[in-house]
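J.: after the sequence you'll find the predicted model.
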Amino acid sequence: MNKLVKAASALAVLALLSGCTGHIENKDKSCGYDYLLHPAISISKIIGGCGPASPQ
């Protein structure tokens, strides 16, 4: 029973993380970055590595 709970928990975490990922391109489509949970907390967005994002 304990193994079943662990497996279900791992699958739930994996489903949550895979549903919250994405990719953002800049306005010129010359640079992009991936994010894990939210685009605003991506390291590339924070340091401004790609410039302003194109409208979604």
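T.: Received the coordinates, thanks.
J.: use CA for all of it now, contacts and neighbours both
T.: Will do.
J.: go through this protein and flag its longest helix.
T.: Assignment by DSSP state H gives helix 2-18 as the longest helix of the chain.
J.: next secondary structure after that one?
T.: Going down the chain from helix 2-18, the next helix or strand is strand 22-25, by DSSP states H and E.
J.: this is the comparison structure:
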Amino acid sequence: MKNIFKLSALALFVSVLSGCTGSVYNKEKNCDYDYLLHPAVSISKIIGGCGATDK
């Protein structure tokens, strides 16, 4: 069990460092939000801080 935990922690660490971050702009290009692993998981996206971000 300890090996599985260590392996999953290492995989998470490598995925964070491998550039799984980015920014998404809204339609008007006047607001953006940053995400860590996936745009749908961003807190700003969840609360709708920038409005619609559809392209």
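T.: Thanks, I have the structure now. Quick caveat, the model's predicted, so the values are computed rather than measured.
J.: please state their TM-score.
T.: Aligned and superposed, the two chains score 0.68 in TM-score terms (TM-score structural alignment, normalised by the length of the second structure); 44 aligned residues with a CA RMSD of 1.7 Å.
J.: one step back: identify the residues contacting the longest helix of the first structure?
T.: Helix 2-18 of the first structure has contacts (CA atoms under 8 Å, 6 or more residues apart in numbering) with 36-37.
J.: residues in contact with residue 37 of the first structure?
T.: Contacts of residue 37 of the first structure by CA under 8 Å, 6+ apart are 17, 20-21.
J.: 10 Å - rerun?
T.: Counting by CA atoms under 10 Å, 6 or more residues apart in numbering, residue 37 of the first structure touches 16-22.
J.: what about the residue most central in space within the first structure, distance to residue 30 of the first structure?
T.: By CA atoms, centre = their mean, the first structure has its centre lying nearest to residue 36, at 2.1 Å. Going from residue 36 of the first structure to residue 30 of the first structure by CA to CA, to the nearest Å gives 21 Å.
J.: understood, closing this out.
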